[in-house]
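1. how would this look folded up:
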Amino acid sequence: MQPRKLIASIHPRLAVVVHDLAMVWLAWVVTNGLRYSLAPDPMITGWFSWEVGIVLAAQGLVLWWIGLYKGLWRFASLPDLWNIVRAGVLGALAIAVSLFLYNRLATVPRSVLVMYPALLVVCLGTPRLAYRYWKDSRLDFYQRRPSQRVLVMGAGRAAEALIRDLLRENRYRPVGFLDDNLALRGAKLHGVPVLGTLDQLPQLSSEVAAEMLLIAMPSASSAQMRRVVEMCEATNLPFRTVPRLHDVVAGRSSFNELKEVAIEDLLGRDPVTLDWTAIRTGLSGKRVLVTGGGGSIGAELCRQVARLGAQSLTVLELSEYNLYRIEQELSREYPELIFNALLGDCGDAATCERAFTQAHAQIVFHAAAYKHVPLLQEQVREAFRNNVIGTQMMAQAADRHGAESFVLISSDKAVNPTSVMGACKRVAEIFCQNFASRSKTRFITVRFGNVLDSAGSVVPLFREQIRSGGPVTVTHPEITRYFMTIPEACQLILQAAVLGHGGEIFALDMGEPIKISYLAEQMIRLTNKIPGRDIAILYTGLRPGEKLFEELFHPHENYQDTTHAKIFLAQPRSMSWELLDVQLKQAAQDVRDYNEVALHACLTRLLPEFDWRTQAPLDADIVPIVRTLKHHQ
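-> Just a heads-up that it's a prediction; the model follows:
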């Protein structure tokens, strides 16, 4: 360190040390003076003596040991005051011991040792707090600017911390809190009153002339967030929120960061509680293969597997760019992880064999699949080749190479399928269920619905349509879907993987289905636009193969609970292995011959409930219409 910088760093600390020793001297001399002034024959020890020197040395060492000089006066607060109290008490003990060794406390009344710490706390604490108050007042004076009046929703710990930061920054002026806890009514946090309940927002926001609303409820459920956001929207005031607790814990956001409300805040669910010990035991030190590891679900599975301490991770991905992206991310975040990137197609037998030869995989997550329902409706050959034949090849390779577990990532569209995509996924489920009884590998299927913000899903589509000025296209006013965040889906997949013994179909608890029209309206409102006025919603009719609502179980599967509250077990429906084997061998030949008619017939034979010739009905009354919505004040 350069001499000038060294002096600059030492000088302020030296001044503080000199100040504190002066206060120690003052407290000791004044305490003795007060005590001896009450005596008829006072014994004056003098302002400077060996006794005072011992006091300064003992107390100075205690102050240094306590760590009082690590803090800055500019930010003096309660922890600093607590350190001063500790220093005063411990200093009095150190002084008593030192003077006892020096002169058996012959010149020190016992009352001085009692009064001294209290006076020292005042002498050390008052200048620090006064300095901070002066600096804060001076900063406000020189940086004073118009403050935006804000009303805070919630009056818990998050709100208290937020208000503390807002008052320090002076960008916002808190005018009150709203909280449904009636016991807080009339209370104050940092001088800001709790005015009423959340239901009183429209009235109170006008009375206090609020210019912005801040939602400080990081532990609120999605249902509570939807309620609060709807009330905020009704006031026509801009609003912001603090991040949710699991985002803070995961490091995706800082605690008091103000951000716009995202659709994930309204549709996400409460954080899941997982048996991380069982998951970590099942994955730590294992060799893992993830197919489709560059996609939305596959990439998140890779992140979770790497985080849980897998020995090696091999990713088989068809998209060159997706493979490059996940390779760069994991190599940067987990440099100690043995990572193998394989570019290839699961439907290629040679590629499957190569993947297992290189990976020596113990656990396989098969996430590779085509999933776009309307597109695959006219592409049965590619859907069957990738979603069925690809699964079959990977499963058989896992069996040949002695993998411990094979986890098939399936879809709720496989239940009572009305689309080619769903039918192919259902056939893949049937194969894994029946193959499990003929293999030492545990074959487990995990079935769930839509994930928020995944590639090709409705959320990024709506976001782009809103950015372009609309219209936002919805197929039907009553269409509903289940939604889950990508991290939650992947965590539950990992949990199901350690629950299964082989042959099971696990379905994830997707919560309540959400209307796609509600999703569209909320995404429009979150951009400070009004549905039907600023951005139109266009209903285009159900597309071929599309359902109005999705199901997680077939009526004959008779699902039952598992040890995890958000994971259910479907009873398997057996099928003759010989029949299944013959049908799939013929289908493989039809794939090679590009015989789509025969593949349609194969799906119908394997799934009597599926009729590929039935198209989703188009409602002539709604194709196309623009829904005009009133803005609710």
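
2. only C-alpha atoms for contact and neighbour calcs from this point on.
-> Will do.

3. center of this structure, which residue is that?
-> Asp247 (2.9 Å; C-alpha atoms, centre = their mean).

4. can you tell me the helix or strand for that residue?
-> Asp247 belongs to helix 245-249 when assigned by DSSP states H and E.

5. What is the subsequent helix or strand relative to that helix?
-> Past helix 245-249, the next helix or strand by DSSP H and E is helix 263-267.

6. helices or strands up against that next one?
-> For helix 263-267, the packing partners by 3 or more C-alpha pairs under 8 Å, 6 or more residues apart in numbering; DSSP states H and E come out as helix 222-234, helix 516-525.

7. compare with the first, here's sequence two:
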Amino acid sequence: MLKFFTSNKHTPRWIVLTIDLAASVMSIVFAFLLRFNFDLTNEYFDRIWQIIILVFVTRLIVFLLTHSYAGIIRFTGTKDAIRIILVITYTNAIYIAINYSSFFFAHQKYIIPFSVILIDYFVSIFLLTGFRLFVKTVYYEANNLFKEEKRVVILGINEDAVTTKRVLTRDPKIKYKVEAFIDPYGTGKKKQLDGIKFYKLSELESVFKKSDIYELILSDKSISTLQKQKVIDLCFEYDVNVLTLPDAKDWINGELTYRQIRKINIEDLLEREPIKLDEKQIKKDILNKTILVTGAAGSIGSEIVFQLTRFQPKMIIVLDQAESPLYNLELELKEKYGFHNYEIIIGDVTNPVRMQKVFETFKPDTIYHAAAYKHVPMMENNPSEALRVNISGTKIIADTALAFNAAKFVMISTDKAVNPTNVMGASKRIAEIYIQTLQQQNKTAFVTTRFGNVLGSNGSVIPRFTQQIEEGGPVTVTHPEITRYFMNIPEACQLVLQAGALGKGGEIFIFDMGKSFKIVNLAKKMIQLSGLKLGTDINLKFTGLRPGEKLYEELLADKENTLPTVHKKIMIAKTRQYPADEVIAQTEQLISVLKNHDNFEIVGLMKQIIPEFISKNSVYETLDK
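-> I've put the predicted structure just below:
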């Protein structure tokens, strides 16, 4: 008997159909007995078999037409219950129609009393859904008898927490026991939720000590970032796995399944308080405008494109030289965002003829310039490419925007432009200076946004660590003291849009990057999240600073300070002004040597333009002597 309930084979449909028909017959008989106080009159006693046959045939036809018996019973859910209710409604409506036909066109009598039809309606629903739920419950309980119990704590006392608990108890593969709910708001009273005790957040450690907890699931999305980080650190200390729920909008068909409960990732650990945008101001800046995004297939560019769709631009010109990523971006715009007011342009920002044609054709109002080379070691070995793309490419786009009287030009820069120690940072700083100089011509508003490392972007440290962990290590870090500021991609792009809307021209906006993180600690946490133990399952290796790499990044230069804006996370860097003629002449001279591909000549001229550019861990240190 137990083997029958624990089998993974599906119950044959004919058996389910037979049971449903038997339940229907039982229901109509019970309805008659209940209606007449278990004392049938002779009139109905003589006709009960005719009525049973009528019910049997009617239900059989409707069951066959609707396939109400076709579902897998152990997965019975809300939709199955609704289907049963509809089927019973159809059949009982047929009884009513037969009653009226009999009364008006035959015997002037009702075949089945209306009160019996009403009782049968509710009894049938109860029996058919009850049978399914009974089998489902027995199946899960029987399957859980011989499984190892895994104890779980759920952080939250909201509806999502209760839903999570019920999803866990229904999981067919693992026997979960929800040990406790944790109240993140600390009522101080030990109450029960869905039959399970809940405790204050301050009591979480005592729950860990008292019980061998396997997992903690974060079900309450409203808890503060600080609370979440403290909980995760405590879980690491007690070797408890941490999971989180997807957003409710991402639940499949509005229902949560166990497969959707995912492991927490490193972005969750570095998460900061959500940014509050002035969406009215951003929409005013973008609504019905033609927007050009360069480098649109990259991590930052693509996210800017996606976020722009919310603000109803007239057209987004999506420009990049990478064919396949552009194709993927186009699919996502159509399928995920349902956005169609765009034009895909394959082109290189360093091609002035191509860029001229783009501006002639579309006449963009606003340009978000995200096209750039960003990898420090790669640019240290290839200064001519940093000059060609980051400086010359920016100059071409900025000059063309000015020539076509674009309203605004927003450049994406980096914290590596501050007191640069590498070619990449220096190239971005020269680009910043050049577009600030163009602002003096007062036609187009030239704005710069400067921020740090972006989590999960192409080539960033997070995907690299993930790959190394999957391959069994070692996880490589350049230096035990190296630190970086981090933002996630959506956060960075939100601030770019907000700064773009705030900019009047000439500003370098810097973002509140929060605290900097030690990269070695980041690596250790990622190893913990993967379920491995450092030194036992996987090793950590220090490889030495790469060419041009700093230990610490800065958002402001020594001679810069900031002015506040209306947005608390965005500030304006007060920078020195450069003579326009001098900057333009130096930039053109620098670009003119590109044809020689002489790395030392290029870097030497960069250092003349930016005296604070002091190379570190680089062959170009000889130029600083």
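
8. What TM-score do the two superposed chains give?
-> The TM-score (TM-score structural alignment, normalised by the length of the second structure) is 0.74; 576 aligned residues with a C-alpha RMSD of 5.0 Å.

9. on that earlier part again, roughly how far does the residue nearest to the centre of the first structure sit from Leu99 of the first structure?
-> 56 Å (C-alpha to C-alpha, to the nearest Å).

10. now do His11 of the first structure
-> Where Leu99 of the first structure is concerned, His11 of the first structure sits at a distance of 32 Å (C-alpha to C-alpha).

11. Ok, Asp136 of the first structure next?
-> Per C-alpha to C-alpha, Asp136 of the first structure is found 42 Å from Leu99 of the first structure.

12. Which one's more surrounded, these two?
-> Leu99 (20 against 14; other C-alpha atoms under 10 Å).

13. doesn't Trp50 make contact with the more buried one?
-> No. Look at Leu99 of the first structure against Trp50 with C-alpha atoms under 8 Å: they stay out of range, at 9.9 Å.

14. Check the second structure for its longest strand and report it.
-> strand 175-183 (DSSP state E).

15. continuing past it, what's the next helix or strand?
-> That would be, after strand 175-183 of the second structure and using DSSP H and E, strand 191-193.

16. if you go through the stretch 301-450 of the first structure in chain order, where are the strands?
-> 312-317, 338-343, 363-366, 405-411, 442-448, 450-451 (DSSP state E, counting those that start in this stretch).

17. With mean neighbour count and distance to Asp581 of the first structure added, can I get these in a markdown table?
-> Compiled in a markdown table, these are given as follows (neighbours: other C-alpha atoms under 10 Å; distance: least, C-alpha to C-alpha, whole Å):
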| stretch | mean neighbour count | distance to Asp581 of the first structure |
| --- | --- | --- |
| strand 312-317 | 25 | 26 |
| strand 338-343 | 18 | 29 |
| strand 363-366 | 24 | 21 |
| strand 405-411 | 25 | 19 |
| strand 442-448 | 27 | 17 |
| strand 450-451 | 22 | 31 |
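
18. what about Arg110 of the first structure, how many residues close to it?
-> By other C-alpha under 10 Å, neighbour count at Arg110 of the first structure equals 11.

19. measure it to Ile54 of the first structure for me?
-> 17 Å.

20. Please apply the same query to Ile516 of the first structure.
-> 78 Å.

21. same deal with Glu378 of the first structure?
-> Taken as C-alpha to C-alpha, the span from Glu378 of the first structure to Ile54 of the first structure is 93 Å.

22. how much space between the counterpart of Val388 of the first structure in the second structure and Tyr368 of the second structure?
-> In the second structure, the residue paired with Val388 of the first structure is Ile391, using TM-score structural alignment. Note on Ile391 of the second structure: its distance to Tyr368 of the second structure, by C-alpha to C-alpha, is 16 Å.

23. Leu218 of the second structure now?
-> Distance, Leu218 of the second structure to Tyr368 of the second structure, by C-alpha to C-alpha: 37 Å.
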